[in-house]
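In: pasting the sequence and the predicted coordinates here, then a few questions.
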Amino acid sequence: RPYLAAYRAAMTLTTAVAILAVDFSAFPRRLAKTDSTRGVGLMDVGSGSFVLANALASRVARGLTTSSPTLRSTRWWSLIFLACARGLATHAMDYQQPVGEYGRHWNFFATLAVVDLCATATPPPPAFSSFAGLAILVAHQTSLLRGASPSGAGAAGVASSYGEYLLRDVPRGEGLLEQNKEGVGSIPGYVALYFLGAGLGRFVERSLCDAAKRASIRCWAWRWLLSLAVADAAFWAAAMTLHARCQAVSRRTANAAYCAWMLAFNLQVLLAFIAAGLLFPATPPVPKLLAAVNRRLLPTFLVANLLTGAVNGAMDTIHVGTLTAWASMVGYLSVVCVVGLA
């Protein structure tokens, strides 16, 4: 779908811009990831949006059976390779990586690998993906609120709940799980988000298939867009209610409020691309750059991560002037786009 390809590519390029731009003092701090354990910032949408972008274009979203074991294995090992490459590159370049974000050894590519494994190893029937996602999210949120923390976790004693344990900034134990508690602990939330996104994608796909049977597709498309807008409003209402009444948004734990926020935010962006296609039907469906990046999401994102580390190794980004920051960003993004087009 043209609007989906444009959305996925634009999301990837926007994320690529943000991960380097935030290292410059010229970047507004209010747009960076929240420094606290809970709260919202524009850059907090990156990880959840990437998971949703994969889910919306998944085979489950298209109502297809799972892919072949060979294809699943290839994709999973590719993600493992990217996770290891990212970790080694970060260590080699001595690039700053807040331990409280994913853990000492974990990174987002590792999260993607585990989410992909969970989503493809035992996938629910396509018609029930939303229910599976909702069930996992309810269980995850319940464990965050009421689950017992590991005994003796941290020097300050036992946390009052599993969610508090994941967010506490205290000395870590020697075990791998405790060293990477944020990354591991957020996996159920991201798996739930993936299945919910696949369910949303399936709803959109089925609606488009039904549209092909209608005589007045354009008139129907605007009504369909309105129904998606109503669904998006419901997601926003759910996100704000969960944030206020249940537990504040936390990207680090991928809690229910965060997942609802991601669904609302990304559906809103998707609606903008759909509306643009309806308003300007004569324009090319997907620009060449966006179409190319859509086919190479992970490689493009990995190159952006590596270049970010290289730029930080070459200069003291936080202390350079605005002009140097802009020039660096133009050069950096040009290379990322060339890689996407290659």
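Out: Received, thanks. Please read these numbers as outputs of a predicted model, since none were measured by experiment.

In: use CA for all of it now, contacts and neighbours both
Out: Will do.

In: buried stuff in stretch 67-86?
Out: Within stretch 67-86, the residues that count as buried by 16 or more other CA atoms under 10 Å are 72, 76, 78, 79, 80, 82, 83, 84, 86.

In: stretch 170-185 too?
Out: So stretch 170-185, judged by 16+ other CA under 10 Å, has buried residues 172, 177, 178, 179, 180, 181, 182, 183, 184, 185.

In: need the contact list for the residue lying farthest from the centre of the chain.
Out: Distance from the C-alpha centroid of the chain, by CA atoms, centre = their mean, peaks at residue 215 (37.3 Å). Residue 215 is in contact with no residue at all, counting by CA atoms under 8 Å, 6 or more residues apart in numbering.

In: helix, strand, or coil at it?
Out: coil (DSSP: H, G, I helix; E, B strand; the rest coil).

In: residue 132 now?
Out: Per three-state DSSP, residue 132 ends up helix.

In: how close does the nearest residue to residue 184 once chain neighbours are set aside get to residue 72?
Out: Leaving out its chain neighbours, the residue that sits closest to residue 184 by CA to CA, 6 or more residues apart in numbering is residue 177, at 7.0 Å. Distance, residue 177 to residue 72, by CA to CA, to the nearest Å: 25 Å.

In: circling back to that earlier point, closest one to residue 290 out of the buried residues of stretch 170-185, please.
Out: Each of the buried residues of stretch 170-185 was checked against residue 290 using CA to CA; the closest is residue 183, at 29.9 Å.

In: how close does that closest one get to residue 69?
Out: 26 Å.

In: three-state assignment of the residue lying closest to residue 336 once chain neighbours are set aside?
Out: What sits nearest to residue 336 in space, not counting adjacent residues and going by CA to CA, 6+ apart, is residue 304, at 6.2 Å. For residue 304, the assignment made with three-state DSSP gives helix.

In: go ahead and confirm residue 277 touches residue 285.
Out: Yes - here residue 277 lies in contact with residue 285, judged by CA atoms under 8 Å, at a distance of 7.4 Å.

In: give me the common contacts of these two.
Out: Common neighbours of residue 277 and residue 285 (CA under 8 Å, 6+ apart) are residue 3.

In: following element in sequence after whichever strand or helix holds residue 184, please.
Out: Using DSSP states H and E, residue 184 maps to helix 181-185. Next in sequence after helix 181-185, counting helices and strands by DSSP H and E, comes helix 187-211.

In: which residues are contacting the following helix or strand past that next one?
Out: If you walk from helix 187-211 toward the C-terminus, the next helix or strand you reach (DSSP H and E) is helix 217-241. By CA under 8 Å, 6+ apart, the residues outside helix 217-241 that reach it are 207, 211, 214, 256-261, 263-265, 267-268, 271, 274-275, 278.

In: below is structure B, check it against A:
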Amino acid sequence: MSHKERKTQFVSDLVGGTTLDIYLVTSISAVSYLVWCILKKRTSLFNNSNNDRTKESWIATLVDNALNWNNLLLSTTIYANNIPLLVVLNIMPLIPILLLSGNTGGSTKNKDNSTKSKVRKAIVNLKTISVKQFLPFKTYITVYRAQMMVITCVCIMAVDFQVFPRRFAKVETWGTSLMDLGVGSFVFSMGLISARSYLRQLLESRFSYKNTVIKSIQNSTPIFVLGLIRLISVKSVDYHEHVTEYGKHWNFFFTLGCLPVLNAIFSPLILKISPIVSSFLISIIYELFLVKGELLNYIITSPRNDLFSANREGILSLFGYFPIFLNGLALGSSILPVVSIPYSIFKVGIKREDLVKAYENRKGKVGISALKVMFILSVFFQVLYYIIDTCYIFQVSRRMANLLYVVWVSAYNCTFLFLYGLIEEKIVWEKPDIKVITESSVEGIEIETNIDELISDKFVPTSLTAVNTNSLVLFLLSNLLTGLINLTFNTIDADVIQSMGILFLYEFILAAISLLLYKYGLVIR
């Protein structure tokens, strides 16, 4: 075989691994965040005299990147079969710190600048709260999205090396793998963040269908452009392709570009019957067409004799990725607001006057906390996945994005978001104390919303803040570097030392560029 044929075969006909293995490998992301939080709380390593996160010491930067970049690379390569050892290596240095340091950590000189163990407090006046205050920065969401981007960048390069286990690469048709989970998680995250638009418009009672559709098209246009650039570049250099992944011309950028537009087009229906109900309706109908309507056989066996059939995987899988997007939207509508809103799992957003009335009528006991929502949805999707996987004849299929794939991706993302939230609010830091006010003033004194203590980014590693700030740029750069390395180096014949050397260099370039952009305040959307 030619070198191109060997590379194509290298990522073809794969069957994946177990879901438990995937959970174990990716658990290092939560461990990394836990270790960083403990170091932040118990030492002065990540605190400097100016409290300027762009001027951390070089030791702090190295430790930060070792935890949030190197750990994820090691867990998916040379430690893939020995994750417990990697966890122990991360935890062991904490033992003397936990035994010898206090809660605030650090020397007397730096003690005032360290992150103190105190309850974060906030006052929320529902009658005067601004949209920006209603949808504040959420630490664990930033950590979740940034670490997902890091592991995505790592995998798209590492998959071309022997050191990356084949069970993590995308499966041919049936099965579960880390990279199959990654693309679905990307979609789930996009849906989660898209809830901000609905929540913002509905709070101010100014939802506009026309503006929503137009804005979604405008926002998706750059993503479609990136898809076209990737298509042209791949075809022009005769780069190896796995056709059954999305088709001959389709790529993941096109999928990402279509989803916000579909969300906007069907927004009246989604708002009326709720995202999670819409998700299950679409998934079940699509599954019936797959199984009863011979769509499954068409996807697997049909010849590629026209534009649609040539790209059938990418086009038809939208009926699976869209429900994943909607499940993310359902979770986002529950955990993005600064306060709980009633029936948030089944309802997107609420008018300001209705929210005020709900808190007045129920004396502040409205809805359930974000952490409880994540726990409930985690248990629901995990149990549902177990039942369907046990009783149903068909397995998970990322190629078709079938019902079981939708449930699996949703279960994983809800579970890991819950873990991040648990680390922040229960294990390391204190749960925020939020006082909700529904009067404009008390005894003639105006009550202003004050959530400053909730929105500080000091609880997020600098490396992850940098990644999250320019995530799309980082994703594009990782694709370009992957193509460049594959065109200039024989990746599939590289030994372990060569492979890890290139992967560490690749990782270093991405981390350094993201940090430089963050340091100079450059945000490229």
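Out: Here it is on my side, so go on. Predicted model, so just to flag it, every value in this text is computed and none were measured.

In: what would you report as the TM-score here?
Out: Put the two chains on top of each other and the TM-score (TM-score structural alignment, normalised by the length of the first structure) is 0.85; 321 aligned residues with a CA RMSD of 2.7 Å.

In: quick one on the thing from earlier: equivalent range in the second structure for the helix holding residue 184 of the first structure?
Out: Aligning helix 181-185 of the first structure against the second structure (TM-score structural alignment) gives residues 312-316.

In: pull the residues that contact that stretch.
Out: 244, 245, 246, 247, 250, 251, 252, 255, 299, 308, 399, 400.

In: what about that stretch, how far off from the first structure?
Out: Once superposed with the first structure, the aligned residues differ from stretch 312-316 of the second structure by a mean of 0.7 Å; criterion: mean CA distance after the TM-score superposition for the first structure.

In: starting at the chain centroid, how far to that stretch?
Out: 23 Å (CA atoms, centre = their mean, to the nearest Å).

In: what of stretch 288-307 of the first structure?
Out: 15 Å.

In: tell me which residues in it are buried?
Out: 290-294, 296-307.

In: the second structure: matching residues for that stretch?
Out: Using TM-score structural alignment, stretch 288-307 of the first structure pairs with 462-481 in the second structure.

In: end-to-end on that stretch?
Out: First residue to last in stretch 462-481 of the second structure (CA to CA) measures 23 Å.

In: so who does residue 423 of the second structure touch?
Out: Residue 423 of the second structure touches 34, 429, counting by CA under 8 Å, 6+ apart.

In: quick one: map it onto the first structure.
Out: In the first structure, residue 423 of the second structure lands on residue 276 (TM-score structural alignment).

In: now the counterpart of residue 234 of the first structure in the second structure: how far from residue 408 of the second structure?
Out: Correspondence of residue 234 of the first structure to the second structure, assessed by TM-score structural alignment: residue 380. In this view, residue 380 of the second structure and residue 408 of the second structure are 11 Å apart by CA to CA.

In: neighbour count: the two, which is higher?
Out: residue 408 (22 against 15; other CA atoms under 10 Å).

In: next one: that one from residue 508 of the second structure, what distance?
Out: Residue 408 of the second structure is 32 Å from residue 508 of the second structure, by CA to CA.

In: in terms of helices and strands, where is the most centrally placed residue in the second structure?
Out: Centroid-nearest residue in the second structure: residue 145, 3.6 Å away (criterion: CA atoms, centre = their mean). Following DSSP H and E, one finds residue 145 of the second structure within helix 139-158.

In: which residues in the first structure does that helix align to?
Out: Using TM-score structural alignment, helix 139-158 of the second structure pairs with 2-21 in the first structure.

In: average gap between the matching stretch and the second structure?
Out: Mean for stretch 2-21 of the first structure is 0.7 Å (mean CA distance after the TM-score superposition for the first structure).

In: and residue 304 of the second structure, helix, strand or coil?
Out: coil.

In: quick one: contacts for it?
Out: Contacts of residue 304 of the second structure (CA under 8 Å, 6+ apart): 310, 311.

In: which one in the first structure is aligned with it?
Out: Under the alignment (TM-score structural alignment), residue 304 of the second structure maps onto residue 172.

In: setting the sequence-adjacent residues aside, check what's closest to residue 291 of the first structure.
Out: residue 5 (6.4 Å).

In: ditto for residue 322 of the second structure
Out: Closest to residue 322 of the second structure by CA to CA, 6+ apart is residue 259, at 6.2 Å.

In: just to revisit the earlier point, buried residues in the match of helix 139-158 of the second structure?
Out: Buried-residue list, stretch 2-21 of the first structure, by 16+ other CA under 10 Å: 3-13, 15-21.

In: so what touches it?
Out: 27, 43, 46, 49-50, 53, 56-57, 269-270, 273-274, 277, 285-287, 290-291, 293-294, 297, 300-301, 304-305, 308, 325, 329, 333.

In: again with stretch 192-202 of the first structure
Out: In contact with stretch 192-202 of the first structure (CA under 8 Å, 6+ apart) are residues 48, 51-52, 54-58, 60-63, 115, 119, 126-137, 259, 263.

In: give me the distance between that stretch and the centre of its chain.
Out: Counting by CA atoms, centre = their mean, stretch 192-202 of the first structure comes out at 13 Å from the chain centroid.

In: stretch 296-309 of the first structure now?
Out: Averaging C-alpha positions (CA atoms, centre = their mean) puts stretch 296-309 of the first structure 15 Å from its chain's average.

In: next: stretch 22-38 of the second structure.
Out: 14 Å.

In: how about stretch 286-300 of the second structure?
Out: Centroid displacement of stretch 286-300 of the second structure relative to its chain, using CA atoms, centre = their mean, is 29 Å.

In: how about residue 244 of the first structure, what's its match in the second structure?
Out: In the second structure, residue 244 of the first structure lands on residue 390 (TM-score structural alignment).

In: if you look at the contacts of helix 217-241 of the first structure, which of them are in strands?
Out: If you go by DSSP state E, the contacts of helix 217-241 of the first structure have nothing in strands.

In: and the lengthiest helix in the second structure, what other elements does it pack with?
Out: In the second structure, taking DSSP state H as the definition, the longest helix is helix 209-236. On a contact count with 3 or more CA pairs under 8 Å, 6 or more residues apart in numbering; DSSP states H and E, helix 209-236 of the second structure meets helix 252-265.

In: I'd like the next helix or strand past the helix it packs on.
Out: Downstream of helix 252-265 of the second structure, the first helix or strand assigned by DSSP H and E is helix 267-273.
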